[in-house]
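>>> A predicted structure for the sequence below; I have some questions about it.
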Amino acid sequence: MPGIYRLKGTVKHYDWGGTSFIPSLLQTGNDDRLPFAEYWMGVHAQDNCTIELPDHRRVLLKEFLKEHPGFLGNDVQQRFGHLPYLFKVLDVHKMLSIQVHPTKAAAEKEFARENTEGIAVDSPRRNYKDDNHKPELMVALSDFWLLHGFKPPEELVYTLLNVAELRELLGIFNQSGYEGLYKHVMEMPQDDVNRILQPLIDNLATIYRDKDPDKYDEDYWVAKAAYSFPHNGKIDRGIFSIYLFNLVHLKKGEGIFQDAGVPHAYLEGQNVEIMASSDNVLRGGLTNKHIDVKELLKHVKCEPTHVRIIPGEQISNAEKVYTTTAPDFQLSVFDLKKGESISFSPATAEILLLTEGNAELDNGSVKLKLQPGNPSAIVFSGKEIKLSCAQGTTVFRASVPR
């Protein structure tokens, strides 16, 4: 029956993850100091998210929704045919790769092409894992640092003038613009990458070890990248992007949207992230994973990006929504003070995630507690749900725009 179900997501132990934030959220031990990078909630092919049935059996959410497609609601079932979003928690300790995501039309075309070429979906040479786009919205759970799109022209010119090792790139930008500059650094022979970046890295060697670094300064992130990705004679050309892209600092509760074509990289901090359910990532550096420059350049929007931080729009006393243009998902957050409660009616299969405090969900026939160790649940349309708390509480709500 539609109602409230406890949900258990999937932990991803990518090497860039932190060791304490997600274990604390899940109240699980980590004596071996493994990286807990992401906590996935949804129906992605690489996600084994489960729900607990009334008889306490656990079943895969993807299988449950296949058996009960009506639980998605008529609108979502007709528009998508499946749960269209993937909801995550990220703990970024080391930098993530420079990356960009394709449009829906491009993903369909390129996925079909790689299938025709016989490239296995799990091949390291594979660029397109599915036929979907991957717009992303993240909301910071702490101070969060990222790269997001190309700097406006005046800022980029200032950078190229004031970083002595990069001055030779200014003429290329003046003559060929963003596309010419980015193509130049991404296709540059490795010897030239080393020639430009090695003196720069040498000059910044002590910055990363500074006990009180200036994280608003790109030099700090360049030094961290050089330390994090030993080059063995091949310096990672993704370091150029740290100077070419906007360096963004988000405070707790602030969000940012990454649409198709916007190059970006997460640098440090914790967040919640919601996206269209896809794994299509074209990488441009700061990674040991597969990089295909030709494919990357097909999709990057080589244009200035004027950063738009999303503070969230208050839609009730206790709920604010982070609005984007993505049709696949919507993210809002409940901030409740001690003793407060709020009622809401799910529009489809909605995932709830508690990040602070303790809460109780009640639809009149089922009650379920959200707390550290059991922070997530899924709710379905059909009954109004009351969310209440006995202390200050934050609960994120993943849904689909109506």
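Sure thing, it's come through. This is a predicted model, so every value here is computed, not measured. Numbering: from 1, shown residues only.

>>> rest of the way, CA atoms for contacts and neighbours
OK.

>>> mind checking how far residue 22 is from residue 12?
10 Å (CA to CA, to the nearest Å).

>>> Show me the common contact partners of the two, please.
36-39 (CA atoms under 8 Å, 6 or more residues apart in numbering).

>>> and residue 227, that one's in a strand?
No. Read with DSSP: H, G, I helix; E, B strand; the rest coil, residue 227 is helix and lies in no strand.

>>> where exactly do the helices run in the stretch 1-150 of the chain?
Remark: helices assigned in the stretch 1-150 of the chain by DSSP state H, counting those that start in this stretch are 21-26, 61-67, 74-79, 104-116.

>>> same question, the stretch 251-400 of the chain
Counting by DSSP H, counting those that start in this stretch, the helices of the stretch 251-400 of the chain are 293-299.

>>> on that earlier part again, list just the nearest of the shared contacts of residue 22 and residue 12 to residue 28.
The closest of the shared contacts of residue 22 and residue 12 to residue 28 turns out to be residue 36 (CA to CA; 10.7 Å).

>>> mind listing what the closest one touches?
Here residue 36 is in contact with 11-14, 17-23, 91 (criterion: CA under 8 Å, 6+ apart).

>>> Can you tell me the centre-most residue of the chain?
Nearest residue to the geometric centre of the chain (CA atoms, centre = their mean): residue 273, 4.8 Å.

>>> Make sure it is actually in contact with residue 91.
No. Here residue 273 does not reach residue 91: they are 10.8 Å apart, not a contact under CA atoms under 8 Å.

>>> Below is an additional structure, to be compared with the one above:
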Amino acid sequence: MKEIKLFKMKNVIQEYAWGSPDAIPGLLGIDNPEKKPKAELWMGAHGKAPSRIEQGNKEIPLDQYIRENKVAVLGGKLAEKYGNLPFLFKVLAAGSPLSIQVHPNKKQAEKGFARENSLGIAIDAFNRNYKDDNHKPEIICALTEFWAMRGFRPFQDIADRFEALDIPSFRRETAAFRSNLTSEGLETFFNALMSLEGEKKDRFIRELTGAAAGIQGDEYQWVLRLYEKYSDDAAIAAPLYLNLLKLEPGQALYLSAGELHAYLDGLGMELMASSDNVLRGGLTPKYIDREELGNIVNFNGSEPEILQARATDPLTEIYRTPSKEFELARLSLRRGGASYDTASIGSVQILFLTEGSADFTSADGEILHAEKGESLFIPAGAPSWMVEGDALIFRASVPEDGAL
């Protein structure tokens, strides 16, 4: 067995077209002279891009380290239930809007993964929906002002906005929805919009953008901003049928299975179950499976809850969600104040410093210094390290009932 201690992590930065060239480099204190779109910093053991840790005189992938030390790293119950780190921790930097998307629940993922395997669809195929058999609940916590869309607006709200725009080519569909303000009515309305093609789609977009330009309101301005990037996609109307939200730093959103959503702009901490299952519903050149999308999406209209962290002690604030795989917390350290004991929660954890610096001191006096932008991996079986400093730290861990 390898030594069980805490480790500084070396993480992969994913470069996707929607990423910001400045946000993640600024947070990490690194240069990006070519101004590449740095979209996500991945912290975890996902096989697609595992973090690396130093073991002895060499670096090893975190997923390998966990495989070789499952019980010591995860704890006995988590090792038995999951066999690997059950969450993936990210810094997400949206320089432009991400695709509208939805994630399946566990049963849907298992069924869809098995079906596509039986059909012989390659994992990396353009038309592959299910990359694994897991669900993907997630939470996003804003580090800066953060714009997002999440879940359908209340039915009345959607009908009011489309009637205010009075789009001639979509009047019949709008009137039909007005006469049936139900989940079934919304599904019919949404499918009509998703099915627009050719001249009818072009006319809808012209009429939509022309009308939106004459109305005040964030949702109408976002229609126009989306048009600048996706001028031939009817899903630029999404801010009118999805809840448009502006999160302030420290506010968070939880996304469960079936909730249509898109991140639009800003920097945030994202924590999710370790899965890569995504079905897309617009604002993307990638594959859109309309039939399967309709099977997964929740067509209930409601106003979403914005999460605030709840204090559990002078240092710690937790974002409560129903997830069994992960729990996001925020630790506020002040010089001369209380210390954080890494062994206090009994869970495998990843810590990421978004502000300041901190010293990690072991029982035998070893000191590990960490600065803003650095992350640390702490196995469940690691001995206690006391953390002091002046820092804001986000913690990813597994909740107490996660192994049940």
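Perfect, I can see it now. Fair warning: this is a prediction, and the values are worked out from it, not measured in the lab.

>>> which of residue 22 and residue 12 of structure 1 has more neighbours?
Using other CA atoms under 10 Å, the more surrounded residue of residue 22 of structure 1 and residue 12 is residue 22, with 23 against 16.

>>> Please say which position in structure 2 the more buried one maps to.
Mapped onto structure 2 by TM-score structural alignment, residue 22 of structure 1 lines up with residue 24.

>>> my read: that match touches residue 93, true?
Yes. Residue 24 of structure 2 is within contact range of residue 93, at 6.5 Å (criterion: CA under 8 Å).

>>> Residue 190 of structure 2 versus the residue lying farthest from the centre of structure 2, what's the distance?
Centroid-distance maximum for structure 2: residue 364 at 38.4 Å, with CA atoms, centre = their mean. Per CA to CA, residue 364 of structure 2 is found 62 Å from residue 190 of structure 2.

>>> likewise residue 130 of structure 2?
Per CA to CA, residue 130 of structure 2 is found 23 Å from residue 190 of structure 2.

>>> Neighbour count for those two, which is higher?
residue 130 (28 against 18).

>>> tell me how far the longest strand anywhere in structure 1 is from the chain's mean position?
If each strand of structure 1 is counted by residues according to DSSP state E, the longest one is strand 264-276. Centre-to-centre, strand 264-276 of structure 1 and its host chain are 3 Å apart (CA atoms, centre = their mean, to the nearest Å).

>>> That strand against structure 2, how far on average?
When structure 2 is superposed, strand 264-276 of structure 1 averages 0.4 Å from its matched positions, counting by mean CA distance after the TM-score superposition for structure 1.

>>> what helices or strands is that strand leaning on?
Using 3 or more CA pairs under 8 Å, 6 or more residues apart in numbering; DSSP states H and E as the contact test, the elements touching strand 264-276 of structure 1 are strand 85-92, strand 99-100, strand 136-140, strand 144-150.

>>> What range does that strand cover in structure 2?
Residue span in structure 2 matched to strand 264-276 of structure 1, by TM-score structural alignment: 261-273.

>>> Please identify the buried residues of the matching stretch?
Within stretch 261-273 of structure 2, the residues scored as buried using 16 or more other CA atoms under 10 Å are 261-273.

>>> Now the two most distant members of the residues you listed.
That would be 265 and 273, which, of these, are the farthest apart (CA to CA) at 22.5 Å.

>>> Can you tell me the closest non-neighbouring residue to residue 401 of structure 1?
Nearest residue to residue 401 of structure 1, sequence neighbours excluded (CA to CA, 6 or more residues apart in numbering): residue 330, at 5.5 Å.

>>> ok, now residue 120 of structure 1?
Counting by CA to CA, 6+ apart, the residue nearest residue 120 of structure 1 is residue 126, at 6.9 Å.

>>> How about the contacts made by the match of residue 22 of structure 1?
Applying CA under 8 Å, 6+ apart to residue 24 of structure 2 gives the contacts 38-41, 91-93.
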